[in-house]
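Engineer: Sequence and computational prediction follow.
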Amino acid sequence: MFYIVEFYETQEVEVVPAAWVADDVCQWPTYYKPDELAKAIKNEEQPGDSWEEYRVRILYKAASYKAARLKLPEAETHTDLQTAEEDDDMPRRKRKRNVIGGVDIKDTVWRIMKHLFTNSLAKQLNWRGVNGKTAFHSLQLKDVITGTVRNNHLTATATDQEVEAYIKRWLHLAGDRDGGRREREEKRRASQHTRPQEDEQ
């Protein structure tokens, strides 16, 4: 059994084994590296004596880790998944989390960027503002994202350089999302297909 829980202190949302939660308190291995943490969660590792305790609220219960992970994006936009269907008419922005969870810096930054920007808007941005695009590094939003990443207790020590690197990478890949890569590949193949016919003429 797995739970999706919200940490009261930071409002982060994460998937954890049910064995880690009792009486609205979640035991958490704060000293684990991201890969160790992911493995511990998937394998339902038993909490150790040195694990720290955090107050949480259970948002959703699932029989498997995979099922819980599939519900996680929805949990980040709903205050309570069990009653989410009842309030689907509420403006989605009002249900956004102040802090978006993530197991490492990349995961956290990319989740934040995905919630803040549509892909069409992301295509109009790059870090330096070259090629007529808007310069992301000059936006105050950059500092907001860095602060949000550091509010996650798993990424509290993230440096400005690390956050910036993942923002740059996410923006760079905007053209590949929503079928962009496939569309470019199809155009390239079409171009190669028509070129021999032009040569024959």
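Structural biologist: Received, thanks.
Engineer: hey, let's count contacts and neighbours off CA atoms from now on
Structural biologist: Fine.
Engineer: C26 against P17, yeah?
Structural biologist: No. Judged on Cα atoms under 8 Å, C26 makes no contact with P17 at a distance of 9.5 Å.
Engineer: neighbours of Y54, just the number please.
Structural biologist: Y54 has 16 neighbouring residues, counting by other Cα atoms under 10 Å.
Engineer: what about it, distance to L70?
Structural biologist: Here Y54 is placed at a distance of 24 Å from L70 (Cα to Cα, to the nearest Å).
Engineer: again with Q124
Structural biologist: Taking Cα to Cα, one finds Q124 at 30 Å from L70.
Engineer: The two: which is more packed in?
Structural biologist: Higher neighbour count among Q124 and L70: Q124, with 17 against 11, using other Cα under 10 Å.
Engineer: distance between the ends of stretch 171-183?
Structural biologist: 18 Å.
Engineer: typed the wrong thing, it's stretch 90-106
Structural biologist: One end of stretch 90-106 to the other measures 30 Å (Cα to Cα).
Engineer: Buried ones in that stretch, by neighbour count?
Structural biologist: By 16 or more other Cα atoms under 10 Å, the buried positions in stretch 90-106 come out as R97, V99, I100, G101, G102, V103, D104, I105, K106.
Engineer: also this one, for the comparison:
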Amino acid sequence: MKRREPPLTSSGMFLIVEFTETKTVNIIPESWFEDGVTKWPNYQSDKHINRAVQTCEEPGEDWKLYDVRVLSRTGEYLRAREKLKASMTCNTSELQTDEEEFVKKRKVKKRHMFGDTESDSEPNGSGKKRHGDFSSTPWVSSPIPNMTNKGFETPSRPTGTGNTISLSGDHQVFNPTFRLGKTGTGSIPCSAAQLHILTLLEHIKEQQMQLAVAVNNLAARIGTETPMAEMPHSINLPLDTLSEVDEFEEWLKDSRNSHAKQNMISVLGAVGGQNAKKVTWNILSRIFSDAVAKQINWKGANRKKCFKEMVTRSLLIRAVRKNHSTGGATDTEIDSFTIRWFNLACDRGGGRKERGKDRCQQEA
């Protein structure tokens, strides 16, 4: 005759807790919990784990420790089971204790509960709920949304006057005022909604650049009574042609423009940047357009204009040192960053991509 096991009895308080690492919920005896940490049995059988919880078994020395957050407490195991089921669909603030203790409100979120899950994925297809089985180690993965951007490009440098060209229907064409990296030189097809977002982004970018200049100017003026410098009205930057570059060189050489030149150095020195390299590159981008930068290099090789002998080089060095974060930059450092900036001019604004298209067309 099979021996009948004694009935399970439960005593003491039971806690409904959320495991911090896995975001799963379970019942534990209060005797297992201390200072935000619970002990958890290392039994392989769910039946043994359930029995340990229900009988408030004394924790063993080899039990594992988990960080948990208390959601509710009750003096009856069956009442704890009801609250455990309710935690899957209700707000955790509704899981009050029998002594009317409330926990803080959280967003409504479906919870994974050990054992008490729908067995829809079981091979027998019975569709019955399984009660009373608990996993020995909780784990739930968080879904990662699959998001894509269609038709969005990162804006960078000024290339034109307008931003949009209307097409038939809801389709638009966006002409970025700012371009970065390999965004090309052409227009960007987009929907009306995307056009609105891109226009707002360009507006934010422009405001950010203005704020960066203002902040750097203020930082440079701290402790002094120097008035705010302004760019000379007779100079239009960036320079778009070599003839404008030559005129700018003559303007810099004229001693009558010394005061205006000092103001220009202060304005260019206020351009933001994380280090000497970024400040140098940002100042060069303010002075020269991409089209002109392709016609200049350090030594004037390949019939290009020699930057090493230009007065603009001295202006650049003084402007970089005028920046409060790069005041210690040496001539050698600034020159090396300048050389690299001109070497990359052909790839800037999608130049490398355009050359690849031309090469493919020639091969075809």
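Structural biologist: Great, that's in hand. Keep in mind the model is a prediction, meaning the values are calculated, not measured.
Engineer: TM-score for these two?
Structural biologist: Remark: TM-score between the superposed chains equals 0.50 [TM-score structural alignment, normalised by the length of the first structure]; 117 aligned residues with a Cα RMSD of 3.1 Å.
Engineer: Output the contacting helices and strands for the longest strand out of those in the first structure.
Structural biologist: For the first structure, the strand with the greatest residue count under DSSP state E is strand 52-62. Judged by 3 or more Cα pairs under 8 Å, 6 or more residues apart in numbering; DSSP states H and E, strand 52-62 of the first structure is in contact with strand 2-7, strand 25-28, helix 65-75.
Engineer: Serialize these to JSON lines and add fields for distance to K114 of the first structure.
Structural biologist: Shown next, in JSON lines, are those (distance: least, Cα to Cα, whole Å):
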{"stretch": "strand 2-7", "distance to K114 of the first structure": "20"}
{"stretch": "strand 25-28", "distance to K114 of the first structure": "26"}
{"stretch": "helix 65-75", "distance to K114 of the first structure": "11"}
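Engineer: any idea which of the ones you listed is most buried?
Structural biologist: Greatest average neighbour count among those goes to strand 2-7 (a mean of 24), per mean count of other Cα atoms under 10 Å.
Engineer: sorry, back to before: and which of the buried residues of stretch 90-106 of the first structure is nearest Q140 of the first structure?
Structural biologist: V99 (17.4 Å; Cα to Cα).
Engineer: For the longest helix belonging to the first structure, what is the distance to the chain centroid?
Structural biologist: For the first structure, the longest helix by residue count, based on DSSP state H, is helix 180-200. Helix 180-200 of the first structure has its C-alpha centroid displaced from the chain centroid by 35 Å (Cα atoms, centre = their mean, to the nearest Å).
Engineer: Check which residues of that helix are buried.
Structural biologist: Buried residues in helix 180-200 of the first structure (16+ other Cα under 10 Å): none.
Engineer: next one: stretch 137-154 of the first structure
Structural biologist: For stretch 137-154 of the first structure, the neighbour count (16+ other Cα under 10 Å) marks H137, I145, T146, G147, T148, V149, R150, N151, N152, H153, L154 as buried.
Engineer: Centroid-nearest residue for the first structure?
Structural biologist: With distances taken as Cα atoms, centre = their mean, the residue of the first structure nearest its centroid is R111 (2.3 Å).
Engineer: To which secondary structure element is the corresponding residue of the second structure for that one assigned?
Structural biologist: R111 of the first structure maps onto N282 of the second structure when the alignment is built from TM-score structural alignment. Using DSSP states H and E, N282 of the second structure maps to helix 276-287.
Engineer: helices or strands next to that helix in the packing?
Structural biologist: For helix 276-287 of the second structure, the packing partners by 3+ Cα pairs under 8 Å, 6+ apart come out as helix 258-269, helix 311-322, helix 331-343.
Engineer: any idea how far R93 of the first structure lies from T77 of the first structure?
Structural biologist: Counting by Cα to Cα, the separation of R93 of the first structure from T77 of the first structure is 8 Å.
Engineer: counterpart of W127 of the first structure in the second structure?
Structural biologist: Under the alignment (TM-score structural alignment), W127 of the first structure pairs with W298 of the second structure.
Engineer: Pull the contacting residues for its match.
Structural biologist: Residues near W298 of the second structure by Cα atoms under 8 Å, 6 or more residues apart in numbering: C306, F307, K308, T338, I339, F342.
Engineer: Look up the closest residue to the equivalent of the fifth one over in the first structure, ignoring the ones flanking it.
Structural biologist: Translated: I339 of the second structure. Alignment note (TM-score structural alignment): I339 of the second structure maps to K168 of the first structure. Using Cα to Cα, 6 or more residues apart in numbering and skipping the chain neighbours, the partner closest in space to K168 of the first structure is W127 (6.0 Å).
Engineer: repeat for V15 of the first structure
Structural biologist: I4 is the one closest to V15 of the first structure (Cα to Cα, 6+ apart), at 4.5 Å.
Engineer: on that earlier part again, which among the helices and strands packed on strand 52-62 of the first structure is found nearest to K42 of the first structure?
Structural biologist: Closest among those, using Cα to Cα: helix 65-75, at 6.4 Å.
Engineer: outside of that closest one, which residues touch it?
Structural biologist: With Cα under 8 Å, 6+ apart as the test, helix 65-75 of the first structure has contacts from 1-4, 13-15, 42, 59-62, 81.
Engineer: go again using 6 Å as the cut-off
Structural biologist: By Cα atoms under 6 Å, 6 or more residues apart in numbering, the surrounding residues in contact with helix 65-75 of the first structure are A62.
Engineer: Fine by me, we can end here.
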